[in-house]
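Undergrad: give the three-dimensional model of this entry:
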Amino acid sequence: MPASPSTARALNDRRALQLLQEEGPLTAGQLKNLTGLSRPSVADLVERLQDGGLITVVGESGAQRRGPNARVYGIVADRAYLAALDVRTDSVGVGVADLLGRTLAEATLSVEEDVPTEQAVEAAVALLERTAREAGAAPLHTVGIGAPGLVDPATGELRDSTGLPAWHRGLVRVLQERLPATVLVENETNLAAVAEQRRGGARAHGTFVLLWLGAGVGAALVLDGKLRRGASGGAGEIGFLPMPGTRGLPSAIHCDGGFHSLAGGAAVQELAAAHGVTTGPDAPATLAAALGAGERAEPFLDALTERLALGAASVAAVLDPGCVVLGGELGLAGGKVLAARVEARLAQLSPLRTEVRAGELGGGAVLGGALLVAREAAQDELFAPAR
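TA: You can find the predicted model right below:
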């Protein structure tokens, strides 16, 4: 059954906006060539999008030809402003961007462990409001939040998780109540996977698993192009995976004894010290130094490779993703050298061929992923056809 004229127009408008997002400013002639539409259809499309305040003339074509230069159209970047929050156990990172995804401002706030919940929440909200205001990006249209813990797939709410600060849930609730913006919450590792797929180490991969390696560990599953969250939002909680070589077993309330005990930041520091490697201020710095230390650091690197390969082998055996990305701060510090080590060891542990790639965005992947999700949500609303 053919689409109605109004539906066809809506589809054409959305396609043109996507092209302007991906390709940058275009002339009507370029839109015609890229969409395959007739010249009159493109002229009508451009007029509709201009009347809707979604695109505007941003310049003229510099092509040498007879007659006037062609107008160049681009998305109105300040049609909506976006924000992202990377909520860690001891800090909050904020980023503000326009509708094109261009970052306008960033800021970070440390949150001490003994700060009262209400005070921590108010400080984080004030940071967001101040950063947006100073960037000239108020009011905000959509805010994306990346946080550790489980996000209920039915309600989109951050679930109460043992071991995580109470101010996390309080912050999400206050932002949803106080801001006129749409507030979206997603697990931090899932957002990192979104960013690595669009802009980092997982480009061109529709199926992969991101192993998040930072202070804590986690995994995100992207299968057939879709992020998989699981029935309760807990897909990828690999920190709880029971592993050989730990002192016990994880429980329903704590991941001690799981993969976290082998590959979390503190565990990596302990492993380095046990092998006589001088530890830096954190695990990524220690790993970076070890990679440049030559033969004396080989025992530490071999032991770390073994641990990471065990986690990757467990993922490969269940999901067969074909690609595992080592993300987070540790994955970035290890780079291609660590990824190659893990891939070689993984090939010995599993009959399933699995490429191991280094994440390219490090800890910044969470904030980047949150901005991508916020931008897509804003575009879905703003670019929706008028009814």
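
Undergrad: only C-alpha atoms for contact and neighbour calcs from this point on.
TA: Fine.

Undergrad: residue 95 reaches residue 109, doesn't it?
TA: No: Residue 95 lies out of contact with residue 109 (CA atoms under 8 Å); the separation is 11.9 Å.

Undergrad: so for the two, which sits in the more crowded spot?
TA: Set side by side, residue 95 and residue 109 show more neighbours around residue 95, with 24 against 16, by other CA atoms under 10 Å.

Undergrad: run this one through as well so I can compare:
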Amino acid sequence: MRYDRRMTASKPSLALLRDLSDENVLLTLMDHSRLTRAELAVYTGLAKPTVAAAIRRLEELGLVFDTGERTTGRGGVGTYYALSAEVGVALAISIAPEGIAVEVVNTVGECQSRFVEPVTRPAAPAAVVRMLVKAVKAATAGIDGKHLRTAVVSAADPVDRNSGSLVHLPDAPFLLGALSPVKKLQPLIAGPIVVDNDVNWAARSEQATRAAAGGQLDDFVYLHLGEGLGCAVVTDGEVRRGHSGLAGEVAHLITTGSDGHAVTFTSIFEQLSLQQTESTAIDVHRLLARLDSTGGAELARTLARAICGVLSAAIAFCDPSAVVIGGTWGTAAPLLAELRRQAAILPRAIPVEVATAIGSPSLAGARTAAVDALRRDVLARATSAAL
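TA: Sure, this is the predicted structure:
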């Protein structure tokens, strides 16, 4: 067929160009607290008149405002613009044995307020519900409810991916029953609420931390070894939650016990007298103390053998490129060295790496997701208003 220049693709409509310009300006303001129109033109690559028109439209939508601040120095006076309060905020929430933490974050990723409510041990479901609501109200005091656009929750329990409710599995150390953060938070939050377990959020935080450092890890398992036991499965750069959301619940995997017989992973800590009183939670202080004691080398061999049993299952089903160890005791020097030695002689050897996201990786993962969700919400509102 003969080529005809009249058959070239049609040019984008003016409406589409306006939408793209508005989106570009919004995204740039999300990365900076305030900017002048001249600065926006530099950052976006748009012409100054295009930026001015986009600012005018976004001001009319209530998404951008004149801060009242002006540039100083030579040349013309520049006006600073920023995202308005109408853009709203997001909540990042952690429900964990040590307490409930609530952070209010903006589109720039800044934490505007934070409240932590300690959890009484052992945790009672009804009490945790009250603490959750109290913490959210305290962190958001003075903020109009319509500005609470979304919430992302990290929970130290299995999470049903369809309902967002916590799931009670046998021997779970942090028993909250079928607590539904979504139902409890819906009266307080204007938009969607996302819930996932803490280990999955920690794995996402690990990905982000490595990416920020110029690295990449798209296929790995993240094994959390703390008061509780958990695993996140990441393939092709995505956390895989499974049919019901319980992928990675490794506590009941069969492995090798302290006596050489087959036991569930969680049972070995009972065999070794490493559980907290009247709980299946691991006594981290006792475990670390024993690793540093006279019999520490034998304990490290026993624990590493049990962990490698879990890793063998993960390797068989997930084919990861590496295992990342997180939590409060899995990276203890004597244990880590023994774990690496045993992992290297498995039928399918695998490198064992230490988590690079430290501090509160689960909350950090939830925080990043909350900021991303808020940004998408702002862009969606700008687009829908233009229709």
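
Undergrad: what secondary structure does the residue of the first structure most remote from its centre sit in?
TA: For the first structure, the largest distance from the centre (CA atoms, centre = their mean) belongs to residue 66, which lies 47.0 Å off. Classification of residue 66 of the first structure using DSSP: H, G, I helix; E, B strand; the rest coil returns coil.

Undergrad: could you pull out the strands for the stretch 101-250 of the first structure?
TA: For the stretch 101-250 of the first structure, applying DSSP state E, counting those that start in this stretch gives strands covering 103-110, 142-147, 182-187, 208-213, 217-223, 226-228.

Undergrad: residues in the second structure aligned with the second one?
TA: Read it as strand 142-147 of the first structure. Counting by TM-score structural alignment, strand 142-147 of the first structure falls onto residues 150-155 of the second structure.

Undergrad: mean per-residue distance, that stretch to the first structure?
TA: Compared with the first structure after fitting, stretch 150-155 of the second structure has a mean deviation of 1.9 Å; criterion: mean CA distance after the TM-score superposition for the first structure.

Undergrad: what of stretch 368-377 of the second structure?
TA: Stretch 368-377 of the second structure differs from its equivalent in the first structure by a mean of 2.1 Å after superposition (mean CA distance after the TM-score superposition for the first structure).

Undergrad: in that stretch, which residues are buried?
TA: 368-375, 377 (16 or more other CA atoms under 10 Å).

Undergrad: just tell me the aligned range of that stretch in the first structure.
TA: Going by TM-score structural alignment: stretch 368-377 of the second structure matches residues 372-381.

Undergrad: JSON lines please, covering the strands of the stretch 101-250 of the first structure and showing distance to residue 90 of the first structure.
TA: As requested, the strands of the stretch 101-250 of the first structure are exported to JSON lines (distance: least, CA to CA, whole Å):
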{"stretch": "strand 103-110", "distance to residue 90 of the first structure": "6"}
{"stretch": "strand 142-147", "distance to residue 90 of the first structure": "12"}
{"stretch": "strand 182-187", "distance to residue 90 of the first structure": "16"}
{"stretch": "strand 208-213", "distance to residue 90 of the first structure": "17"}
{"stretch": "strand 217-223", "distance to residue 90 of the first structure": "16"}
{"stretch": "strand 226-228", "distance to residue 90 of the first structure": "27"}
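
Undergrad: of those, which is nearest residue 37 of the first structure?
TA: strand 226-228 (30.0 Å; CA to CA).

Undergrad: counterpart of that closest one in the second structure, which residues?
TA: So strand 226-228 of the first structure sits over residues 238-240 in the second structure, by TM-score structural alignment.

Undergrad: what's the angle between the lengthiest helix in the second structure and strand 148-155?
TA: Among the segments of the second structure that qualify as a helix by DSSP state H, the longest is helix 361-386. Helix 361-386 of the second structure runs at 150 degrees relative to strand 148-155, counting by axes from the mean of the first three to the mean of the last three CA atoms, to 10 degrees.

Undergrad: quick one, helices of the first structure?
TA: Secondary structure of the first structure (DSSP H): helices at 5-23, 28-35, 39-51, 117-134, 166-178, 188-199, 260-263, 265-274, 283-291, 298-319, 328-349, 364-382.

Undergrad: many thanks, I have nothing further to ask.
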